[in-house]
Structure formats: C-alpha cells, structure tokens
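K.L.:
Pasted the sequence and its predicted model underneath.
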Amino acid sequence: MRRLVGLAVLLALLLAGWAFVRQRPQDLPWTTLDLARPIGLFTGRKLAALTGDPAQCRALLDRAGIAYRAMPPGGEGRCAFRDSVRLTPDREAVALSPASVAPSCPVAAALKLWEWHVVQPAAQRLLGQSVRTVTHFGAYSCRRLYGRDTGAFSEHATADAIDIAGFVLEDGRRIAVAADWAGEGKDAAFLHAVRDGACGLFSTVLSPDYNAAHRDHLHLDQAERGATGWRACR
C-alpha cells in the first residue's frame, strides 16, 4: 500500500512539473477549468463535472466572454432539465442552425471549445476556409435510447446532448455527415477530424462508424460519467 501511495505521489509530482514547464495548468486534474485556455488533458472531465452545477457553468461562460441566454427549467421526471442555455451568435462565432437550440450549459461550453480549438482549425487546415454555421438535429428530446419504449433514458432527455448534422462553410458550401462521411476526400477528412477532436471534450461521441442509427449525425453528449474518465468515442 505504501508503495502504491508513493507511486501516486510521484506521478502527481511529475505531472505537475510537466505542466509547470509547459505552462499548461489545464493539463492538471486539480486546477480550475478556464474556457479561455486551450484544451488540456483533463478538460473533458472538468466539463462533464459541471453537469448539475448551472451557476458554476454559467460563471465560466461569463468569464470566457461567451454570449448566451439562460433558459428556464422545464420538463418533468426523468426528462427534467434546469441548466439549458441558448448561445447568442456574434460576428466571429459559428452560428447554430436552428438557432433556437438550447443544450445544457456543459454541452454549450464544450461546443464553444470545439468550435475554437477543433472545428475552425480543421476547416482552415483541410478546407482552406472557416465554418460559418453548424447544422444540427436538436438537443432536448424526452425519450429513451434510440426511441425505445423501455431501457435507459437518452442524454437528450435532459438536454445533455446535441446531434450535429453538418457544416456550412464561409463560401456557402455544405458538408453533411450523411453525404460526406464515407468519402476519401478533404470533406470526409474534415468530418473525421472534428469527430476525433470532440472526443477530448464530450463524454460520448458517436458517429456513423458506431452504427446505422448515427449514419447522418455526430452525437455529442456530456454524461456525468465523463467526470470520472469513462468516455466513449466511436
């Protein structure tokens, strides 16, 4: 037991030293999440830990200068939600379409980091231009997994998920998960890159590679289990 404790302390010291040298506090599990910093080793866990703490999550949005509108609680029972927000687009932000979508605050926070550090860099690198709009199939839906009559409830039932359908580029060209995922060109490479990048920010990321039910979208959710490091990325 002493050896295990000693090893854990040593690993923590090595991690702290590594993060200090690189000046990346976001790579440490005990530092406070800061949305203004690049994605770190524990950013995804910290985002998932915000589930159930609307005040802290909204404070992080405020500090990062993210414009949003807090929505009133709604639903009931297993489909109750109380921390949904509607992101307010500005000139430099990627618009969500439809704009009325209101995912939970942790999902919204992850979406902004995804936009800044994954989507736009991948679009510039692979497509030579920025993304103007992200299209989606919605966030809140009071239902069980896959719309079944029995079984576990979907993260959509508490607005802790959003389904991304595609992207509109600055020149108006559209890239859709349904039409472009299976290709071998730059559009497919872009879709795979943004899927892979989302895996460090969301508890669950499911794509057409997972099953036929996700053939036309990327499912991104912030399940509470993500705070413990239990993640799914397919």
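P.N.:
All right, it came through fine.

K.L.:
rest of the way, CA atoms for contacts and neighbours
P.N.:
Will do.

K.L.:
isn't residue 101 right next to residue 135, touching?
P.N.:
No: between residue 101 and residue 135 there is no contact under Cα atoms under 8 Å: 10.5 Å.

K.L.:
ok, which stretches of the chain are strands?
P.N.:
68-70, 85-87, 95-97, 131-136, 161-169, 174-176, 204-206, 218-221, 232-233 (DSSP state E).

K.L.:
and here's the other structure:
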Amino acid sequence: MPRRRKTLRAMPISRRIGRFRWDLRALGLLALFALVVAGWSWVRAHPEHNPWAPLDLRHPIGMATAGKLAALRDDPGECRAVLDRSEVGYAALDPAGEGECARPDRATLEDYPLAPDTPPVTCAVAAGLEVWRANSVEPAARALFGSDVARIEHLGAFSCRRMYGDADAPWSEHATGNAIDIAGFVLEDGTRISVLGDWAGEDAKARFLRAVREGACDVFATVLSPDYNAAHADHFHLDQGGSWTGACQ
C-alpha cells in the first residue's frame, strides 16, 4: 500500500504574530542593554557627568558638577579632600567668631589672583572660585581679549551682618564667610574690567562680564549682579548657601 505523504500545516496566524512580538521584545531588550552599556562606558569616560565619580576641580563642568559642589557645603572635610585631590593650593585656618557669625570652616586659596588680598572663605566657596576661574573667567578673557587674567578684584568676604543691613532680615552668607563680592578684573595686558563701569553696553567688556556671571551660576548656589538690584551695581555677589536652586541674576 503506498504511503501517504504528510503535509505540514501552516502555523496558525495567531501563533506567528505572537512569536513575532516576542522576537521584537527580545531585540528591544538587546538594544536597550547595548545602549545602557554604551551609556555607562561614556559616563565613566566623562567623570564630570558621572554623579558617582569623585569630584576633581580640574575636570570641565558637567551635568554632575553642580550637585557635587553643593554636597561640599556641609562637609568641609570632604571639601578639603577635593582640593587636595585637585591639587589646589590652600590653607585651612582655625575656627573664628561666635554666635551667628561663627566660622568653623575657613580656608584661603594660594596662588589665586584675588586682590587686594586673599580673604578666608568657606571651603565650598574656595572650590567654586577655582572652578569658576578655570572654566569661565580665564576662557572668556582669552576669547574676548587674547589675554590671561592678572587679578580678580573683590570687596570682601566676611562681614558679620544681616542681609540688606536690616536688623530683622536673615543673616547674610557673608556672616560666615560663605560669600564673596567680586568688583572687577585686571588682565595681563593691563585691561581693567569693572562691574560698575562696564556692565552696561554691548562691547567686549560687557560681554565678558555677562559671560563670567553666567559661568558663576554653574558653580555657586547664588549669583547676584547689577541685574538684581541697585545694591549690586558695583559687584557680583557669589555664595554657596541655601539650595542649589538659588538666584542667578
């Protein structure tokens, strides 16, 4: 008796669709895994964007820089470790003051072009000044004037007072040395740029001041400029107090 040939029945269309969906899911998971691996490799190669990488002030400003700097405000020991790791010269000073103006965290930067002197500030302010100089002030001076920065002029850091000189106002960040007021810049070629005299306008000096103001907003909790009010017509107020969502004006 001749044998019957078996015929293969086509797979039901519902099963084919189901298998196709699983194939797509598998491909999607593989693609997602590849993206995660590639993204993690990229983050590891760019520590300025990696929130778990130790902060080094020599790195460019990245997505994680602001958060890392903010974390230093309440941890002077870690902040000093960051300065050491970043090879930033500084001197840690003994505590001073009392009450609302107690300053348990005091440091002075070495080889930093502040003038007329280098005032004690909190370590977090010192770290911010270093990042600001390297990533904003010096690049803007070279780009707009082709010159390096000789001096960054300031109006002081510590002042045991309340905000606005009002006896009922909150205590100023200056009361603990957690702020500094920057009045101007002198370049190596002799060019002087003053917040009071050069903020208005569209020339190179005005563009420089706006560039460094914006750069300061990347590293300080609060930045106040002449755009804020008349009391800041002659300086930039930079501080590391409060939350990272402070003013940038």
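P.N.:
Looks like it arrived, so ask away. This is a predicted model, so every value here is computed, not measured.

K.L.:
Can you calculate the TM-score here?
P.N.:
Superposed pair, TM-score by TM-score structural alignment, normalised by the length of structure 1: 0.86. Supporting alignment: 216 aligned residues with a Cα RMSD of 2.1 Å.

K.L.:
related to what we said a few turns ago, need the winner for burial among the strands of structure 1.
P.N.:
For these, the largest average neighbour count (mean count of other Cα atoms under 10 Å) is found in strand 218-221, namely a mean of 28.

K.L.:
okay, now the equivalent of residue 78 of structure 1 over in structure 2: neighbour count?
P.N.:
Alignment note (TM-score structural alignment): residue 78 of structure 1 maps to residue 100 of structure 2. Using other Cα atoms under 10 Å, residue 100 of structure 2 has 13 neighbouring residues.

K.L.:
got a list of what residue 100 of structure 2 touches?
P.N.:
171, 175-176 (Cα atoms under 8 Å, 6 or more residues apart in numbering).

K.L.:
likewise residue 66 of structure 2?
P.N.:
218-219, 244.

K.L.:
same check, this time on residue 89 of structure 2
P.N.:
Residue 89 of structure 2 is in contact with 83, 109-111, counting by Cα under 8 Å, 6+ apart.

K.L.:
still on that earlier bit, who wins for proximity to residue 6 of structure 1 among the strands of structure 1?
P.N.:
Nearest to residue 6 of structure 1 among the strands of structure 1 is strand 232-233; the distance by Cα to Cα comes to 30.9 Å.

K.L.:
what's the closest one aligned against in structure 2?
P.N.:
Going by TM-score structural alignment: strand 232-233 of structure 1 matches residues 247-248.

K.L.:
Compute the distance between the aligned partner of residue 110 of structure 1 in structure 2 and residue 154 of structure 2, please.
P.N.:
Counting by TM-score structural alignment, residue 110 of structure 1 corresponds to residue 128 in structure 2. As judged by Cα to Cα, to the nearest Å, residue 128 of structure 2 and residue 154 of structure 2 stand 15 Å apart.

K.L.:
now do residue 102 of structure 2
P.N.:
Separation of residue 102 of structure 2 from residue 154 of structure 2 (Cα to Cα): 22 Å.

K.L.:
and if you look at residue 65 of structure 2?
P.N.:
According to Cα to Cα, residue 65 of structure 2 stands 25 Å off from residue 154 of structure 2.

K.L.:
and if you look at residue 40 of structure 2?
P.N.:
42 Å.

K.L.:
do the same with residue 34 of structure 2
P.N.:
The spacing between residue 34 of structure 2 and residue 154 of structure 2, counted by Cα to Cα, is 51 Å.

K.L.:
Now render the contacts of residue 66 of structure 2 as TSV, adding distance to residue 235 of structure 2 and neighbour count.
P.N.:
Shown next, in TSV, are the contacts of residue 66 of structure 2 (distance: Cα to Cα, whole Å; neighbours: other Cα atoms under 10 Å):
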residue	distance to residue 235 of structure 2	neighbour count
218	18	23
219	17	29
244	21	18
